[in-house]
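S.K.: Got a sequence here, can you model it:
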Amino acid sequence: MKTMTTQEVQELLENNQSINLIDVRETDEVAAGKIPGAINIPLGSLESRMSELDKSQEYIMVCRSGGRSGQATSFLENQGYKVTNMDGGMLNWNGETN
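M.R.: Model prediction:
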């Protein structure tokens, strides 16, 4: 499984890189703040909503601590998607949230 640190993700955003962030936390967790531009697809909905994702794109998976996003990364990888897990999750995120 490919992983990335929160700092690496923040640097991509600061350098205006076009990245696709998927936040797999529950809706109420995301309401408390998410990385700007991240799309919320709760882990429990991922299988039914993965058709919203494009297999030609790369995605960075985000959750609270890196556990659920790790599960999501493994699942999507097995389905043929290009995914990376953000290690440490929002607990380690020091960047902007909205």
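S.K.: For the rest of this, base every contact and every neighbour count on C-alpha atoms.
M.R.: Will do.
S.K.: Surely residue 6 and residue 89 touch.
M.R.: Yes - contact criterion C-alpha atoms under 8 Å: residue 6 and residue 89 qualify, at 7.1 Å.
S.K.: Remind me which helix or strand the residue nearest to the spatial centre of the chain belongs to.
M.R.: Centroid-nearest residue in the chain, with C-alpha atoms, centre = their mean: residue 61, separated by 2.2 Å. In the assignment (DSSP states H and E), residue 61 maps to strand 58-62.
S.K.: Tell me which other helices or strands the next helix or strand along the chain from that strand touches.
M.R.: Per DSSP H and E, the first helix or strand lying C-terminal to strand 58-62 is helix 67-78. Judged by 3 or more C-alpha pairs under 8 Å, 6 or more residues apart in numbering; DSSP states H and E, helix 67-78 is in contact with strand 58-62, strand 82-86.
S.K.: between the first one and strand 82-86, how many degrees?
M.R.: With axes from the mean of the first three to the mean of the last three C-alpha atoms, to 10 degrees defining the directions, strand 58-62 sits at 30 degrees from strand 82-86.
S.K.: what comes up buried for strand 58-62?
M.R.: Judged by neighbour count (16 or more other C-alpha atoms under 10 Å), strand 58-62 contains these buried residues: 59-62.
S.K.: how about this one, so we can line them up?
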Amino acid sequence: MDFPWIYLIPVGVIGYLLWSKRSASAADVKALLERGAQIVDVRTKGEFKAAGHPKAINIPADQLEARAKELDPARPVLLCCDSGSRSGFAVGILKRKGFKEVHNLGSWRRIQSFLS
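M.R.: Reported below is the predicted structural model:
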């Protein structure tokens, strides 16, 4: 019997609702950027090379634990990826590492609306 794909719809809806509640608002992002927030794109190196914002730092999610020392824990961190799920996961990694101001920006495409 094939996998019943219909069961993925509720999982996707729940995932989106959780992501949308955790994603930083536009006002929050603008204020954080004014305070010198670091933008970290947690997509793979290949994804980032294909399309990424030049003001973002690329640290893939699977390397974030080991490379967190490249970031300044005294400055806010805005995390992004393709959809917001990997960046949501990355929030937990940095918070466990002692970062206080860590926010899920969601999709890296949102950066365009905040930075010129």
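S.K.: Rebuild the buried residues of strand 58-62 of the first structure as JSON lines, extending it with distance to residue 95 of the first structure.
M.R.: Output for the buried residues of strand 58-62 of the first structure, formatted as JSON lines (distance: C-alpha to C-alpha, whole Å):
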{"residue": "59", "distance to residue 95 of the first structure": "18"}
{"residue": "60", "distance to residue 95 of the first structure": "16"}
{"residue": "61", "distance to residue 95 of the first structure": "16"}
{"residue": "62", "distance to residue 95 of the first structure": "13"}
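S.K.: ok but residue 32 of the second structure is inside a helix, no?
M.R.: Yes - using DSSP: H, G, I helix; E, B strand; the rest coil, the assignment for residue 32 of the second structure is a helix.
S.K.: show me the contacts for it.
M.R.: By C-alpha atoms under 8 Å, 6 or more residues apart in numbering, the residues touching residue 32 of the second structure are residue 76.
S.K.: Of the helices and strands packed on helix 67-78 of the first structure, which is nearest residue 68 of the first structure?
M.R.: Closest to residue 68 of the first structure of these, according to C-alpha to C-alpha: strand 58-62, at 8.0 Å.
S.K.: what span of the second structure lines up against that closest one?
M.R.: Using TM-score structural alignment, strand 58-62 of the first structure lines up with residues 76-80 of the second structure.
S.K.: do stretch 28-45 of the first structure as well
M.R.: By TM-score structural alignment, stretch 28-45 of the first structure lines up with residues 46-63 in the second structure.
S.K.: Now do the buried residues in the matching stretch.
M.R.: When burial is assessed from 16+ other C-alpha under 10 Å, stretch 46-63 of the second structure yields the following buried residues: 48, 52-53, 56-61.
S.K.: now the longest helix along the second structure, how far from the centre of its chain.
M.R.: Looking across the second structure with DSSP state H, the single longest helix is helix 8-22. Offset of helix 8-22 of the second structure from its chain centre (C-alpha atoms, centre = their mean, to the nearest Å): 16 Å.
S.K.: how about the helices and strands packed on helix 67-78 of the first structure in CSV, adding distance to residue 23 of the first structure?
M.R.: Below are those laid out as CSV (distance: least, C-alpha to C-alpha, whole Å):
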stretch, distance to residue 23 of the first structure
strand 58-62, 5
strand 82-86, 10
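S.K.: Identify whichever of the ones you listed lies nearest to residue 69 of the first structure.
M.R.: Once those are compared by C-alpha to C-alpha, strand 58-62 is nearest, at 5.2 Å.
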